[in-house]
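Colleague: 3D model of this:
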Amino acid sequence: MIAQHLSHFKVWLQCHDNSSYRKLFVILKTIRACDFPTPRWFNQLVYACYSVVMTSASNFVRIFIYTPAFKGRATQCGRGLYLFGGVPFVSGPLTIKLGRNCRVSGHTTFSARPQSNQPLLIIGNNVDIGWQSTLAVGTRIEIQDNVRIAGRAFLFGYSGHSLDAQRRAAGDGDLDTDVGPITLEQDVWLGTNVTVCPNVTIGQGTIVGTGSVVTKSLPAFVLAAGNPARVIRQLEQGADHA
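Modeller: Presented below is the predicted three-dimensional model:
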């Protein structure tokens, strides 16, 4: 309420017929935007202090609040979990199993289809899950070792809504036939804004380009892109995969 009154007062001053009121508005605006000149050494000192304080506070919260809170929700969690930006949002009857040395954005969403029998999310070792990604587990999502998932990826094993308009309007969920598992095999890399549909397996070492929609399974060691995603070219296999 106070903020609303201040906003009205600001507009009243700015648009007043009396020029003195308008000048007062300009003066107040100048005061609000004042910038005291400070030497560069002082600016650098303040920035260094700011960085130390903010980094220390962030690490303290991550180590003693974010990580234990998420581990309390997961069924299994290996060592070396690094959460950045908060605690991932988890909804539904989801079983979560994480391997070692995983890095997960706190802006990630993990959800489970309520109607499914024991939906399961398995995350292997050395996996990165980027900012604002969503993993919607219909039955099972498996992310194997060394997978990289960039920001805003969407793995949806279920949609949550019926394909029939009347059932959807009534709030009914999707049918079992519209739900399926998703598997990302070892060393897969999903670019930003990639969507993966149900009943899809992405083969080992495959890279999926930014903004792609994967509607069908992809073979190992290919570069795929598009909507729907298609194979662009083969990738060379590393010596460790030969």
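Colleague: CA atoms for contacts and neighbours, from now on please.
Modeller: OK.
Colleague: what packs against the lengthiest helix in the chain?
Modeller: If you go by DSSP state H, the chain has its longest helix at helix 40-61. Of the remaining helices and strands, none touches helix 40-61 by 3 or more C-alpha pairs under 8 Å, 6 or more residues apart in numbering; DSSP states H and E.
Colleague: one more to line up against the first:
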Amino acid sequence: MNLALLIPRRGILPEPLPATPGDIPVVLLHGTVSSPGNFALIAARLRDEGRRVIGVEFGHRGTDRLELCLLDIVTTLERELEPGQRFDIVGHSLGGLMGLRLAHLPQFAGRVRTLVGLGACFRGQPVAWNPLVRALVTAVTGPSLVQLMCDAEIDAPIPEGVRVISIISDNDRIVDPSSSRIGEVRWVEGTSHALLTLHAEEVARALADGAADPHGISDPDDIDQDLGATGHETSRRVENI
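Modeller: Below you'll find the model as predicted:
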């Protein structure tokens, strides 16, 4: 039995806006043992901007094997999106990795405009586990966590034309920052891994930046860049990796 599925869900997404011709929706991808409701504040903030959001629940709350998680996401998006329609992604934890893998699929080539990661485990979580511990973790939480906690870093190239903005907390005790550091990195202070989905203003700003001219990416030496008030104290450090 996957005991992790007994953990209560958190949050409820607001009613999404209807699809309109030429819109670029935002796809929300949750982490392990999570669900779309974790993005309630982000979804409400984007709805206020007139953005349509698509909350995707996948892989028995992200506990299935990674390939099955990805298949669930593909199936949902093929139903929710028009053929060839472009979209943005916000991915928390495992959802960031799933978003990156989605962008590499041939049927989605050129369709992902911006991928915003929130404590995203783009490179997995390398850890040395013996077979007995792996079997126990799989029984309790499902196989995805064991796949993420691999023997070596997962390669994380960024597909052509995709802008990745990774939001990382200096207080993340679940996903090591080294796993999240791809694309343009923005730091926030004091937020735990689970609560990174409360940074609605940060995410809205990142998506707006992603929609802007790609030549407008911030200089990594611009220490005065205002990352915005989010209810948490925010650092003023931006890096391009």
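Colleague: Any idea what the TM-score is?
Modeller: Overlay of the two chains. TM-score (TM-score structural alignment, normalised by the length of structure 2): 0.24; 108 aligned residues with a C-alpha RMSD of 6.6 Å.
Colleague: thinking again about what came up before, can you give me the buried ones in the longest helix of structure 1?
Modeller: Across helix 40-61 of structure 1, burial judged by 16 or more other C-alpha atoms under 10 Å covers no residue at all.
Colleague: The helix or strand just after it packs against which elements?
Modeller: Remark: after helix 40-61 of structure 1, the chain's next helix or strand is helix 67-73, criterion DSSP states H and E. Packed against helix 67-73 of structure 1, as judged by 3+ C-alpha pairs under 8 Å, 6+ apart, are no other helices or strands.
Colleague: From the contact counts, what lies against the helix or strand following helix 67-73 of structure 1?
Modeller: Remark: after helix 67-73 of structure 1, the chain's next helix or strand is strand 76-77, criterion DSSP H and E. Where contact means 3+ C-alpha pairs under 8 Å, 6+ apart, strand 76-77 of structure 1 is packed against strand 95-98.
Colleague: Give me the helices and strands touching the strand it packs on, please.
Modeller: For strand 95-98 of structure 1, the packing partners by 3+ C-alpha pairs under 8 Å, 6+ apart are strand 76-77, strand 120-123.
Colleague: which other helices and strands contact the last one?
Modeller: In other words, strand 120-123 of structure 1. Counting by 3+ C-alpha pairs under 8 Å, 6+ apart, strand 120-123 of structure 1 packs on strand 95-98, strand 140-143.
Colleague: Single out the most deeply packed of the ones you listed.
Modeller: strand 140-143 (a mean of 23; mean count of other C-alpha atoms under 10 Å).
Colleague: re the thing from before, just send the helices and strands packed on strand 95-98 of structure 1 back as a markdown table, with mean neighbour count and distance to residue 19 of structure 1 too.
Modeller: Listed next are those as a markdown table, based on neighbours: other C-alpha atoms under 10 Å; distance: least, C-alpha to C-alpha, whole Å:
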| stretch | mean neighbour count | distance to residue 19 of structure 1 |
| --- | --- | --- |
| strand 76-77 | 17 | 67 |
| strand 120-123 | 22 | 66 |
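Colleague: buried sites along the longest helix along structure 2?
Modeller: Ranked by number of residues, the top helix in structure 2 under DSSP H is helix 66-80. Neighbour counts over helix 66-80 of structure 2 (16+ other C-alpha under 10 Å) mark 66, 68-70, 72-74, 76 as buried.
Colleague: Make CSV out of the helices and strands packed on strand 120-123 of structure 1 and add distance to residue 168 of structure 1.
Modeller: Formatted as CSV, those follow (distance: least, C-alpha to C-alpha, whole Å):
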stretch, distance to residue 168 of structure 1
strand 95-98, 27
strand 140-143, 24
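Colleague: residue boundaries of the helices in structure 1?
Modeller: 2-14, 19-32, 40-61, 67-73, 165-169.
Colleague: before we move on, back to that, from the rest of the structure, what touches the longest helix of structure 1?
Modeller: Outside helix 40-61 of structure 1, no residue is within contact range by C-alpha atoms under 8 Å, 6 or more residues apart in numbering.
Colleague: I am finished for the moment; much appreciated.
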